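Asks: Please find the sequence and the predicted model below.
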Amino acid sequence: MLTALTGVHGDRADAVTVAGRTASYEELLGAARQVAADLAESGIPAFAVTATASLETVAAVVGALLAGVPCVPLPPDAGPAERGHILRDSGARPLDVDFARRSDKTPAPAGVRTPEDPALILYTSGTTGAPKGVVLSSAAITADLDALAEAWQWNAADTLVHGLPLFHVHGLVLGVLGALRTGSRLVHTGRPTPEAYAAAGGSLYFGVPTVWSRIAREPQAAAALAGARLLVSGSAALPAPVFRDIERASGHRIVERYGMTETLITVSGRAGGDLHPGTVGTPLPGIATRVAAEDGAEIGELQLTGPTLFSGYLGRPEATAAAYTEDGWFRTGDIAAVDEKDGVHRIVGRASTDMIKSGGYRIGAGEVENALLDHPRVREAAVVGVPDADLGQRIVAFVVAEAVTGAELTDFVAAHLSVHKRPREVRFVQAIPRNAMGKPQKRLLLDGATPDHT
């Protein structure tokens, strides 16, 4: 899977840089081989890696792949309860990793290894219960990275820059293993600050909406990305104003893509393609999608199938079975619409929180959020549906804004969208709570916000 380490792309002295420390492919491979040897000697069934932004984390993950031992990345800031759950559930054990210790031999994996065997076990965020272990094979990872390399024209001539966490698909699978698959130079900035991105001199940049929003507020940093080839956003919806601000400052239209831990990346815009805010492109090669919409509805649950899907939830056969339809399509739980002409997908939210049924209408929260974000005094917005005796659900908007009233925002949305999509209530908050990947945590919003307008 990691073709850069086979020597096919040569041995760059600055192949991998993480938080200011740089290593060649030879140095990385030597450290990874030592990790593999330590794993072989330990006999542990799975390797728990505290996924800090460091060369040690990169060596640990590569070493686990070389040894054929499933790697379980742990969030560095995980509390005792979360960390304990992951370790108990996976059976993974940690080992010390010293990047200075290197070996020139890779031990043979214990037993026969195939591309379908577990390579990574990534844990979900646990928003609907205890975090579940998502088992990913090297076959699924390889299929996804090759499809993305084609879609984004990603190759060894690129320098990939990002500062994303190394315990998620975006930062680890795409942001580390993708670089080692394509042979592109990797610069991990440690923290994804506008200044760090501006100074990195990359050709390909990965970010989540929070990162791009901060860069958009620093026009000089955004302008410094003008020399890049491609900017990519994912893990949450990119607000349309941020898309336009980045384009105005850098000349680039950001590529949005869609994926989940269970599916890896399945839908994406293309390098050189026709890109528009609020859209995530078309299915990658080998991926088929469909929208399960109720009669007459334009939006419905996105379902898909293809070679990038997970092997299942670790030790949870019932949960794995429930994730699929009777005819074998994976149920994403996300609400989408697909343009009939060009097949471009729009993701309008999660079925559990973002499909709002109000007064007989089906409304995607993301559409209302983008309308609110178009208001010049609104910095952040999150929209939910709450029970209502008359409407079934009423639209409630949580916003971070200054010098504007709820009535003005309601009228603004009604003027931009259909009147039935206007918020019936606006609540002003200091910030929208988000997880490590910038996704709004809407369930946390229903406490502590004061209504301004009903």
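Replies: Sure thing, it's come through. Numbers count the residues shown, from 1 in each chain.
Asks: Could you use CA atoms for every contact and neighbour count after this?
Replies: OK.
Asks: What are the boundaries of the strands in the stretch 1-150 of the chain?
Replies: In the stretch 1-150 of the chain, the strands defined using DSSP state E, counting those that start in this stretch lie at 16-18, 21-23, 47-50, 71-74, 93-94, 118-123, 133-137.
Asks: correction: the stretch 301-450 of the chain
Replies: Remark: strands assigned in the stretch 301-450 of the chain by DSSP E, counting those that start in this stretch are 312-313, 330-338, 345-350, 355-358, 361-364, 378-388, 392-401, 425-428, 450-453.
Asks: Could you export the ones you listed to a markdown table, including columns for distance to Arg434?
Replies: Shown next, in a markdown table, are these (distance: least, Cα to Cα, whole Å):
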| stretch | distance to Arg434 |
| --- | --- |
| strand 312-313 | 25 |
| strand 330-338 | 18 |
| strand 345-350 | 15 |
| strand 355-358 | 19 |
| strand 361-364 | 19 |
| strand 378-388 | 11 |
| strand 392-401 | 13 |
| strand 425-428 | 16 |
| strand 450-453 | 19 |
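Asks: Nearest the geometric middle of the protein, what residue?
Replies: What sits nearest the mean C-alpha location of the chain, by Cα atoms, centre = their mean, is Ser235, with 3.0 Å.
Asks: Touching, Arg191 and Val161? I think so.
Replies: No: when contacts are counted by Cα atoms under 8 Å, Arg191 is not listed as touching Val161 (11.2 Å).
Asks: more neighbours, these two?
Replies: Neighbours were counted for Arg191 and for Val161 using other Cα atoms under 10 Å; Val161 has more, 27 against 17.
Asks: Now do the strand or helix carrying that one: which elements does it pack against?
Replies: Using DSSP states H and E, Val161 falls within strand 159-162. Secondary-structure packing of strand 159-162 (3 or more Cα pairs under 8 Å, 6 or more residues apart in numbering; DSSP states H and E): strand 185-188, helix 194-200, strand 204-207.
Asks: Pasting the second one now:
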Amino acid sequence: MLLRSLHPAAVAAGDDIPDAVTIDGEVLSRSDLLGAATSVAERIARAERVAVLATPTATTVLAVVGCLIAGVTVVPVPPDAGTAEIAHILADSGAQAWLGAAPADATLPVVPVRKHARSWHVYPEPDSGAIAFVLYTSGTTGAPKGVLLSRGAIAAGLDALAQAWGWTAKDRLVHGLPLFHVHGLILGVLGPLRVGSPLVHTGKPTPAAYAAARGTLYFGVPTVWSRIVEDPAAAKELAAARLLVSGSAPLPVPVFERLAALTGHAPVERYGMSETMITLSTRADGERRPGWVGLPVAGVATRLRDEHGEPVPHDGESIGGLQVRGPMLFDGYLNRPDATAECWTEDGWFRTGDVAAIDADGFHRIVGRESVDLIKSGGFRVGAGEIETVLLGHPAVAEAAVVGVPDTDLGQRIVAYVVPRGEPAPELAGELISIVAEQLSVHKRPREVRLVDALPRNAMGKVQKKTLMQPSN
């Protein structure tokens, strides 16, 4: 059973969890969840696919759980999505209705979620190969693609994380992440419902909200952890936790170190994507190394390949395209057979599109995306991510993005865009170039540092490096 902590027999026996989910100021017990979600299932059981406007509310949780009970595929829609994006998601997915809340100009039928309705009908467990979600990518390279995730893949991914993180029903998970992607929805809602640990969703992931939640397990993205370390009083309240987990983007080394100093917990870093869920992670009982995302989780195998498809040595320095295999991978892109075929090798490995290094002990370090973060300069293969890590270690640097721009001599010239903290000293650019040459190597130094007020980002907050690589920049 995918949501095994909601097993009807356990609820019928009176084995309740009074605070199974706390979200948007509402507290739902395990029996509340099962009864109300089963009532939702009765209303949409004949549907194939429905859209859910994924606000951080009890309505969203009940809508998702109701669909999973009934075996109906969920299409989560970002609540801040524009009209064109929503129209694309609805048309591409073939969603038949909105379940719960809907945009003001909704054209599809709207099926309400009644939080106080109850049903105790028992539905058979759907096949593990049934598609549970169509998750849409951020669309950084064209229209968002629908990622097909099966029930079996989700179960395998969550069980692997429970093993890696020692996650049990005794934990209390806290996070304030959006509910329309893998991190906040699948890990952050379905994870506790599978493991049986209570969930506290803080609405917004503020330092004060995290400090007040009294959890044992916390999820956050680097921006959340950066704000927490800037509030030492709030950070120290997390010392009583068991595990702090960071994901969705690389955690700057200074934030890692400051978080460890303030809380006594070196954060767990992990790596994944919509298509793979989480495939790499440091362990609750293992080494946690700043800038590294650890080892493959249970059932996952990885390898590195260069641009010619040849193996890359696992020496911790050589970088190559990361390829993975495992039971938690997606079933393909909806309506995109060509895109699906393109991302798999002939021998069955998924091309992540990310560049990584692996050391002799199997520890992984993600360098960035092959399309924008693998820089070929002067005959060397350089990862933008490792340069950015060094730059972010300087106290005068707030943000950094490194790109390769065309150069007639070097092939690509390494250029760093830096957002300084406060008014920069005149010598900052030269100082940053020297630090990279000293800490990494001379050939990895930026040939130019450009100080800017802000970095271009998309709606998901990801830096748009292709914009920085354009000639006008």
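Replies: Nice, I can see it. As the structure is a prediction and not an experimental result, all values here were calculated from the model.
Asks: Between the strands of the stretch 1-150 of structure 1, which one is closest to Ala371 of structure 1.
Replies: Ala371 of structure 1 sits nearest to strand 118-123 of all the strands of the stretch 1-150 of structure 1, at 33.1 Å, using Cα to Cα.
Asks: Name the surrounding residues that touch that closest one.
Replies: 65, 68-73, 86, 131-138, 167-168, 261, 311 (Cα atoms under 8 Å, 6 or more residues apart in numbering).
Asks: make it 7 Å
Replies: 65, 69-73, 131-138 (Cα atoms under 7 Å, 6 or more residues apart in numbering).
Asks: mind checking how far it is from the chain centre?
Replies: When C-alpha coordinates are averaged (Cα atoms, centre = their mean, to the nearest Å), strand 118-123 of structure 1 and its chain have centres 15 Å apart.
Asks: report the angle between the axes of that strand and strand 133-137?
Replies: Interaxial angle, strand 118-123 of structure 1 versus strand 133-137 (axes from the mean of the first three to the mean of the last three Cα atoms, to 10 degrees): 150 degrees.
Asks: what's strand 118-123 of structure 1 aligned against in structure 2?
Replies: Mapped onto structure 2 using TM-score structural alignment, strand 118-123 of structure 1 spans residues 131-136.
Asks: That stretch against structure 1, how far on average?
Replies: Taken over the aligned residues, the distance from stretch 131-136 of structure 2 to structure 1 averages 0.5 Å (mean Cα distance after the TM-score superposition for structure 1).
Asks: Pull the contacting residues for the residue mapped onto Pro78 of structure 2 from structure 1.
Replies: Counting by TM-score structural alignment, Pro78 of structure 2 corresponds to Pro75 in structure 1. Counting by Cα under 7 Å, 6+ apart, Pro75 of structure 1 touches Thr50, Ala51, Phe167.
Asks: Share the number of residues neighbouring the first one, please.
Replies: Okay, so that is Thr50 of structure 1. Neighbourhood size, Thr50 of structure 1 [other Cα under 10 Å]: 21.
Asks: That one matches what in structure 2?
Replies: By TM-score structural alignment, Thr50 of structure 1 lines up with Leu53 in structure 2.
Asks: related to what we said a few turns ago, quick one: the strand holding Val161 of structure 1 aligns where in structure 2?
Replies: Against structure 2, strand 159-162 of structure 1 falls on residues 172-175 (TM-score structural alignment).
Asks: before we move on, the earlier item: for the match of Thr50 of structure 1, give its distance to Pro178 of structure 2.
Replies: Distance from Leu53 of structure 2 to Pro178 of structure 2, counting by Cα to Cα, to the nearest Å: 11 Å.
Asks: what's the answer for Ala20 of structure 2, then?
Replies: 19 Å.
Asks: if you count what's nearby, which of those two comes out ahead?
Replies: Per other Cα under 10 Å, whichever of Ala20 of structure 2 and Pro178 has more neighbours is Ala20, with 23 against 20.
Asks: Ignoring the adjacent residues along the chain, who's closest to that one?
Replies: In this structure, Ala20 of structure 2 finds its nearest non-sequential neighbour in Pro198, 4.4 Å apart by Cα to Cα, 6 or more residues apart in numbering.
Asks: Now check structure 1 for the residue matching that neighbour.
Replies: Matched across to structure 1, Pro198 of structure 2 falls on Arg185, judged by TM-score structural alignment.
Asks: Longest helix of structure 1, counting residues only.
Replies: In structure 1, with assignment by DSSP state H, the single longest helix is helix 25-42.
Asks: which secondary structure elements does that one contact?
Replies: Using 3 or more Cα pairs under 7 Å, 6 or more residues apart in numbering; DSSP states H and E, the elements in contact with helix 25-42 of structure 1 are helix 55-67.
Asks: tell me what the helix it packs on is packed against?
Replies: helix 25-42, strand 47-50.
Asks: swap the cut-off to 8 Å and go again
Replies: So helix 55-67 of structure 1, by 3+ Cα pairs under 8 Å, 6+ apart, packs with helix 25-42, strand 47-50, strand 71-74.
Asks: Save these as a markdown table, and put in distance to Asp117 of structure 1 too.
Replies: A markdown table is the format used below for the helices and strands packed on helix 55-67 of structure 1 (distance: least, Cα to Cα, whole Å):
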| stretch | distance to Asp117 of structure 1 |
| --- | --- |
| helix 25-42 | 17 |
| strand 47-50 | 15 |
| strand 71-74 | 12 |
